[in-house]
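Asker: build me a model from this:
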Amino acid sequence: MAAHSTPMPDVPGPESLPGTAEIVARHGERAAWMDAMGRVVEQRFLQDPFSAPPKSPPDTQTRTWLRVAGELGEDPAVHAAALTFVSDLTLLSAGFARLGGGWPDFLGASLDHAVWFHQPVRADEWFLYETDSPAASSGRALCFGTIWSADGTHVATVAQEGLIRSLKD
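Answerer: All right, here's what the predicted structure looks like:
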């Protein structure tokens, strides 16, 4: 069977984008909770997660570069487990991206989470994570993620349904 995959979007590389430390410095106490996670998972943001404008079709995707901090060794199962962990960090954000605002304005809880691995992946090297939510209602959101290695290889696809609640209501 011939192989095919979704191409990686044309986005700036992680080196030129702000990381967690810059976002925490920009938003102070509101973003302080990110500091601890930033020591475990490095992130580079294509847009500020605290002040994103509402997304509307056809541009409803959110993209972030991520990698596990430190070296994970060579065991593919360790990399798969680490990628699975990281894939859960921001996926529900896609459920409220169409509303605008940011992370501290909403709470979420995963109801289910699945990852399909298409190619081997190193979770301690930069990968692009694109998320989107095709449907949300009754306080639940269905969210999908696509993950590419830095060389453009589509390495994994993620699906999650979760509860989402606005803290502003």
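Asker: please make it C-alpha for all contacts and neighbour counts, starting now.
Answerer: Fine.
Asker: so D124 is in contact with R67, correct?
Answerer: Yes. The pair D124 / R67 is scored as a contact, 5.0 Å apart, by CA atoms under 8 Å.
Asker: one more to line up against the first:
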Amino acid sequence: MNGNDVDIETLLALSPSADPFRTSGVSQGRDAGWLYGGQLLGQAVAAAGRTVSNKQPHSMHAYFLTPGRFDRSVDYVVEDVRDGRSFANRRVEAFQSTDDPILHASVSFHAPETGASHQRDAPPRVPAPESLDPAHGSTYRSGLESSFDIRRIPADLLSDPDTARRGVWLRATSPTSDDPLFHAAALAYLSDFELFLPALLRHGLLGDGVMATSLDHALWWHVPARVDDWLLYIHESPRTSGSRGLAYGHFYTLDGTLVASSVQEGLMRRREPA
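Answerer: The predicted structure follows:
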């Protein structure tokens, strides 16, 4: 199966295994034959979650160590770091064909409980997704379009010259599983979608003359959300320096509930002429 034809449920299902701490997943393509980083994030969360009971992921911190290829499957090894009454932690490493990991991630899980609550509001003047035209193609050609309806918000409605803020509505194109772990893993998958784009746009660093790659990624799930409902992803870049850029994002539901937040650092270099 060609990587770009893999739907999100197949991508996150992972292979059955007698050892729950070892599993593998199919791959999904992007430009130049490299894996879309969101695939690794989503599959790592799914692999870790298979080993945890009665808790849901609340945070993930991951490092992209070396590029993965979409023409190879990915093997995941999960380490049980801690199981407590309220929290559990898993370390996940992803491999392709060699003993060197391509991703290292730590995923923390939390048992549901009540407590204080506040949030940052969504930006004003954001049009409803149904009022926007479907987008065709992605800056990163992630393969995400095979499973998600994408509606980009006109840049002038979110204009911020300092951070190059961008926004996009995302929703799975068909009903999906009711499993909360699936939706948490799918949100991790979505969280890499064009997150670093504002850092590149801020300096006009797009096209074949630019090398850009993700270095690390963090995600916090605040409350449960479904990826077959519309989600607004707002992302911006507060700082770039030394060929590195920082970007952060927030996911909101249609009613304005902030459900997740992400942060990513990436490398951005102009290619030297041959």
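Asker: now do the strands in structure 1.
Answerer: 41-45, 62-68, 106-117, 127-137, 140-149, 154-166 (DSSP state E).
Asker: residue in structure 1 matching D192 of structure 2?
Answerer: Matched by TM-score structural alignment, D192 of structure 2 corresponds to D88 in structure 1.
Asker: distance check, its match against A94 of structure 1.
Answerer: Look at D88 of structure 1 and A94 of structure 1: by CA to CA, to the nearest Å, they are 11 Å apart.
Asker: burial measure for the nearest residue to T176 of structure 2 once chain neighbours are set aside, as a count.
Answerer: Among residues not flanking T176 of structure 2 along the chain, D228 sits closest, at 6.4 Å (CA to CA, 6 or more residues apart in numbering). For D228 of structure 2, the neighbour count with other CA atoms under 10 Å is 20.
Asker: how about D228 of structure 2, what's its match in structure 1?
Answerer: By TM-score structural alignment, D228 of structure 2 lines up with D124.
Asker: state the distance from its match to V41 of structure 1.
Answerer: Per CA to CA, D124 of structure 1 is found 9 Å from V41 of structure 1.
Asker: common neighbours of those two, please.
Answerer: Common neighbours of D124 of structure 1 and V41, using CA atoms under 8 Å, 6 or more residues apart in numbering, are R67, V68, A69.
Asker: before we move on, back to that, quick check: closest non-adjacent residue to the match of D192 of structure 2.
Answerer: D88 of structure 1 sits nearest to H113 (CA to CA, 6+ apart), 7.7 Å away.
Asker: and the equivalent of that neighbour over in structure 2, how far is that from F64 of structure 2?
Answerer: Residue pairing (TM-score structural alignment): H113 of structure 1 is matched to H217 of structure 2. Distance from H217 of structure 2 to F64 of structure 2, counting by CA to CA: 8 Å.
Asker: okay, those two: which has more neighbours?
Answerer: Higher neighbour count among H217 of structure 2 and F64: H217, with 25 against 21, using other CA under 10 Å.
Asker: so that one sits against G42, correct?
Answerer: No. Assessed by CA under 8 Å, H217 of structure 2 is found out of contact with G42, at 11.9 Å.
Asker: which one of D88 and A94 of structure 1 is surrounded by more residues?
Answerer: Taking other CA under 10 Å, D88 of structure 1 and A94 do not tie; A94 has more neighbours (26 against 18).
Asker: now do the contacts for that one.
Answerer: Residues near A94 of structure 1 by CA under 8 Å, 6+ apart: Q61, T62, T131, D132, S133, C143.
Asker: same thing but 10 Å
Answerer: 55, 60-63, 130-136, 141-145 (CA atoms under 10 Å, 6 or more residues apart in numbering).
Asker: and if you look at S159 of structure 2?
Answerer: Taking CA under 10 Å, 6+ apart, one finds R165, R166 in contact with S159 of structure 2.
Asker: centroid-nearest residue for structure 2?
Answerer: Centroid check for structure 2 by CA atoms, centre = their mean gives S191 as the closest residue, at 2.8 Å.
Asker: hmm, it is touching H250, no?
Answerer: Yes. Applying CA atoms under 10 Å, one finds S191 of structure 2 in contact with H250, separated by 8.9 Å.
Asker: shared neighbours, those two?
Answerer: Common neighbours of S191 of structure 2 and H250 (CA under 10 Å, 6+ apart) are L219, Y233, H235, A260, S261, S262, V263.
Asker: mind putting the residues you listed into CSV with neighbour count?
Answerer: Shown next, in CSV, are the shared contacts of S191 and H250 of structure 2 (neighbours: other CA atoms under 10 Å):
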residue, neighbour count
L219, 25
Y233, 27
H235, 28
A260, 24
S261, 20
S262, 23
V263, 22
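Asker: how about H203 of structure 2, what's its match in structure 1?
Answerer: That one, H203 of structure 2, aligns with L99 by TM-score structural alignment.
Asker: in the longest helix seen in structure 1, which residues are buried?
Answerer: Counting residues, the longest helix found in structure 1 (DSSP state H) is helix 76-87. Neighbour-count burial for helix 76-87 of structure 1, counted by 16 or more other CA atoms under 10 Å, picks out H79, A80, A82, L83, T84, V86, S87.
Asker: so the nearest residue to the last one once chain neighbours are set aside versus Q61 of structure 1, what's the distance?
Answerer: Looking back up the chat, that one is S87 of structure 1. Counting by CA to CA, 6+ apart, V158 is the residue found nearest to S87 of structure 1 once chain neighbours are left out, at 7.3 Å. V158 of structure 1 sits 14 Å away from Q61 of structure 1, going by CA to CA.
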